[in-house]
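Undergrad: Let's see this in three dimensions:
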Amino acid sequence: MQFDSAQPNVVIKWIEQETDLIYGEHFHLQKEEKGELTFEEKIAGVPVTPSGMIEVKWDEHGQLIYFVHHGPFVAKKKHRAEKYTLLIEMIESLAQQQVQRIEWPSFDQNKIRPIYALEEVYVKNDGTGILSFEGTIQEHQCFNINQIIKWDESITEPFVRKGLNIQEGISTDQAFSLEPSPDTMPISEEEKDKCLKAVQNLLRKEYPNDTGKWVCISLHRDHGYIHATVKANRQDRSMFTGKIMIFIDAYTFEAVNYINRQEIFKMCGMLDELQSPGKITISKQEAFEKLKDRLELIPIYVYDFTEKQYVLCGKLDCHDGVDAASGEVIPLQDI
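TA: Got it, this is the predicted structure:
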């Protein structure tokens, strides 16, 4: 494919022909660079998540060299129209609950810093509840679980990691036949149960004394595997621990490998020389008072897996944190 004139309007018309989507209605320009255009999904100018994405690249001769159409772009058809009315003052109590203390690595200062930070969350505009940030960042095929993993007996047999065979490319025939990726297949209830069993068995081997201490957050397909996101079931967390990604064989439903955040830090030698966190002198309430005027609430349409449609929310976020030892307010990106 070669564009007669590699101008944005020419490329956009070609995308509309290829995808049956309408520019300005289904997809919107997100980024424009030389020889490259990236588009995202919006509803009446409001961002959506998860969002469809289109990316096009061409060379100096106008020859198409890269085209990705990711996501179904169904937000416009599957959304509940309503007027945005949320204000931070209306959800102050919720915002305070979202402030958590986390052990945060500061490699510049060579120490672990106890930081109060706000955990991002989507607040429904109609006041009926919240949607977790992590539970919505996956695709529509993500299966939200939020189930505590328990067991009566551990397994003494050690877990043996297997190498991952990541499926990166596709054949020319697959591309031109528009064959859907296996990663787009939904996870059935039966498959969910088998995956939860695989998660439980791995935890019984690797964390035998931790029954009830882990929560399986979600399942989703990626590169031929089913990924299980597992988090520690506690409030005070560390950037070093508390999250595991388990890779499950999509055919045998056995866990074949996993990544623990703490192991990554250890392999990089990052934990060995860091000083322990200082004494806590600031309470959660005091930290919230320092952060209250720095909160932001941005309208966004979020896919609700229960309602099976996009609902209008406010994304509650804060880019600053409070050092629990010194009381200093710090931009999180500077830690």
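Undergrad: Please count neighbours and contacts with C-alpha atoms only from this point.
TA: Fine.
Undergrad: what about the helices in the stretch 151-300 of the chain?
TA: Per DSSP state H, counting those that start in this stretch, the stretch 151-300 of the chain has helices spanning 172-176, 189-206, 261-267, 284-291. These are given in chain order.
Undergrad: which one of these lies closest to K34?
TA: Nearest of the helices of the stretch 151-300 of the chain to K34, taken as Cα to Cα: helix 172-176 at 25.6 Å.
Undergrad: Could you list every helix and strand in contact with that closest one?
TA: Counting contacts by 3 or more Cα pairs under 8 Å, 6 or more residues apart in numbering; DSSP states H and E, helix 172-176 packs against no other helix or strand.
Undergrad: quick one on the thing from earlier: for Q309, which of the helices of the stretch 151-300 of the chain is the nearest?
TA: Within the helices of the stretch 151-300 of the chain, the stretch nearest Q309 is helix 189-206; the backing value is 19.8 Å (Cα to Cα).
Undergrad: Same list (the helices of the stretch 151-300 of the chain) but as a markdown table, adding distance to I335 and mean neighbour count.
TA: Conversion of the helices of the stretch 151-300 of the chain to a markdown table gives the following (distance: least, Cα to Cα, whole Å; neighbours: other Cα atoms under 10 Å):
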| stretch | distance to I335 | mean neighbour count |
| --- | --- | --- |
| helix 172-176 | 44 | 10 |
| helix 189-206 | 31 | 18 |
| helix 261-267 | 16 | 14 |
| helix 284-291 | 16 | 18 |
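Undergrad: before we go on, could you also do this sequence so I can check it against the first one:
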Amino acid sequence: MHALTKQLTEHIQEKYQLTDSILHESSYVQDKMNDQTVYSFETFWIPYGTSIIEEDDGTMLPEGTVQIAINPVTKRTTTLSLHGSILVHSVPNDLRDISTRIAWLESETGMIHGTHFMLEEENETFFSYVSCYDGVQLSPGCFIHLTLTENGQLDELFIYGPHPLEHRVESKSFTLTLEEIKSLIQQQIKWFSYLKTGHQYAHTVAETFVTQEGTILVPSKLDFTTSIEVNDVLTWTGLSSKTHKRHPFQSGETVTANDVITQTQHPDFRPIPQETVSACRAVINGIIQSEYPADSGQWVLRHIYRQDPYLAVTLSHAHPTSYADQYRRVPILLDAKTLQWIDLVDYQEYHAAFASVTAPELEDHQQDIIFNALRPYLSLTPRYVFDASKGQYVLCGLLDSNHAYLPATNEVVLLRDL
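TA: Now for the predicted structure:
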């Protein structure tokens, strides 16, 4: 056993006093959060004298199994899952009382309720919290899911996402108003088609993050990856002389304790060499020639990006003739090392269902009508959003609406009713 693995195992065993359990298995997991690589040390503890039962439809965990995952650097617990009615040291026997629940969450996360995390949703046995900075939610941020049994005992604690104490936050006062960004709101009025006695049209305001300066900020994804914009039209002559077969999905490389110690960068952050881009383009051209032989010049290779252990490619129509064509995307997976074809997904039937849909053209006065109709139902909520260009969270306003305008009847209705 590696020295780090031994140290982390002993830490877990001591913290939760798992004296009646034995470590069944442990592993390291590598993940991405914002622009950083993070690691997790995951363990399964089973009671002495029991064993894991492997069945055709999955693994059967014995009563009393404890699943625990921690961050190997900070040693903060990220998963604590109990299989069966068991008591674990340092976990209160009944977490239904709010004071007991919050005090325990603060001790586990190192965060302060109301300052670093706040309640998002709850019912009798489930509590969902999101990370915040001085009461303002972070996007993307950490979320905490706490599930209890009917008698208030812990069932599962699951924490995922960037810890607010480990990221820079640009502290400001929120002053943005809806009136200041009226023209931007009108730009965010989007139409959509829904099936209700045929194709019907509705308009709503798309969820948008607006900076204090009145510009749109596209939030970074937690699974940020290296991406290259290509925008090459794929062309060929004649029929393909090469047969392209799909290969089975591959698993990524095993993450080791040494990766944690050296803080090895996630494979998705590695640059994509130009020679790989050229080789990838040639492979994709051959696959599309084989799959869509009559479509030379009709497809554009838009992006190549890493999705370990694959290279993912996005294609779109070069000359869309309908609204459905305009938004049709075909993703293809290639093995990152061999460039062997792994998968292609094309929802042709879905796009065919909307082939007759055409985008309505709005005059300026129509945009004013829609804006005025939706104005009472718009919200502008403070939200800290991670700006990858600055490497920190900046204060924005989340522009959103849960209503839609129906031009056929001049009604405003809840989106969920459509």
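Undergrad: Once they're superposed, tell me the TM-score.
TA: Once the chains are overlaid, their TM-score stands at 0.69 when taken by TM-score structural alignment, normalised by the length of the first structure; 307 aligned residues with a Cα RMSD of 4.5 Å.
Undergrad: circling back to that earlier point, out of the helices of the stretch 151-300 of the first structure, flag the one nearest Y84 of the first structure.
TA: Within the helices of the stretch 151-300 of the first structure, the stretch nearest Y84 of the first structure is helix 284-291; the backing value is 23.8 Å (Cα to Cα).
Undergrad: Mean deviation, that closest one versus the second structure?
TA: With the two structures superposed, helix 284-291 of the first structure lies on average 2.7 Å from its match in the second structure, counting by mean Cα distance after the TM-score superposition for the first structure.
Undergrad: Off-centre distance for that helix?
TA: The gap between where helix 284-291 of the first structure is centred and where its chain is centred comes out at 26 Å by Cα atoms, centre = their mean, to the nearest Å.
Undergrad: quick one: contacts of that helix?
TA: With Cα atoms under 8 Å, 6 or more residues apart in numbering as the contact definition, helix 284-291 of the first structure has outside contacts at 96, 99-101, 116, 318, 320-322, 324, 327, 329.
Undergrad: cool, and stretch 298-314 of the first structure?
TA: With Cα under 8 Å, 6+ apart as the contact definition, stretch 298-314 of the first structure has outside contacts at 43, 46-50, 75, 78-82, 84, 86, 122-125, 131, 136, 140, 144, 297, 315-316.
Undergrad: most neighbours, which of the contacts of helix 284-291 of the first structure?
TA: When neighbours are taken as other Cα atoms under 10 Å, the top entry among these is Y116 (30 neighbours).
Undergrad: Which of the helices or strands spans that one?
TA: Assigned by DSSP states H and E, Y116 of the first structure belongs to strand 111-118.
Undergrad: what's next to that strand, contact-wise?
TA: For strand 111-118 of the first structure, the external contacting residues (Cα under 8 Å, 6+ apart) are 95, 98-106, 273-278, 280, 284, 287, 317-318, 320-325.
Undergrad: now stretch 240-259 of the second structure
TA: The set of residues external to stretch 240-259 of the second structure that reach it, using Cα under 8 Å, 6+ apart, is 2, 4-5, 27-30, 286-287, 289-290, 293, 308-309, 335, 340-343.
Undergrad: Please check the residues you listed and keep the buried ones.
TA: Members of the contacts of stretch 240-259 of the second structure that pass the buried threshold by neighbour count (16 or more other Cα atoms under 10 Å) are listed as 5, 28-30, 286-287, 289-290, 308-309, 335, 340-343.
Undergrad: Need the three-state assignment for Q96 of the first structure.
TA: Reducing the assignment to helix, strand or coil with DSSP: H, G, I helix; E, B strand; the rest coil, the entry for Q96 of the first structure is helix.
Undergrad: and it, what pairs with it in the second structure?
TA: Using TM-score structural alignment as the criterion, the counterpart of Q96 of the first structure in the second structure is Q186.
Undergrad: Kindly report the same for S188 of the first structure.
TA: With TM-score structural alignment defining the correspondence, S188 of the first structure maps onto R270 in the second structure.
Undergrad: Identify the residues contacting its match.
TA: With contact taken as Cα under 8 Å, 6+ apart, R270 of the second structure is in contact with T226.
Undergrad: circling back: would you list the buried entries among the contacts of stretch 298-314 of the first structure?
TA: Taking 16+ other Cα under 10 Å as the criterion, what is buried in those is 43, 47-50, 75, 79, 86, 122-125, 131, 136, 140, 144, 297, 315-316.
Undergrad: circling back: okay, and which of the contacts of helix 284-291 of the first structure map to strands?
TA: 99-101, 116, 320-322, 329 (DSSP state E).
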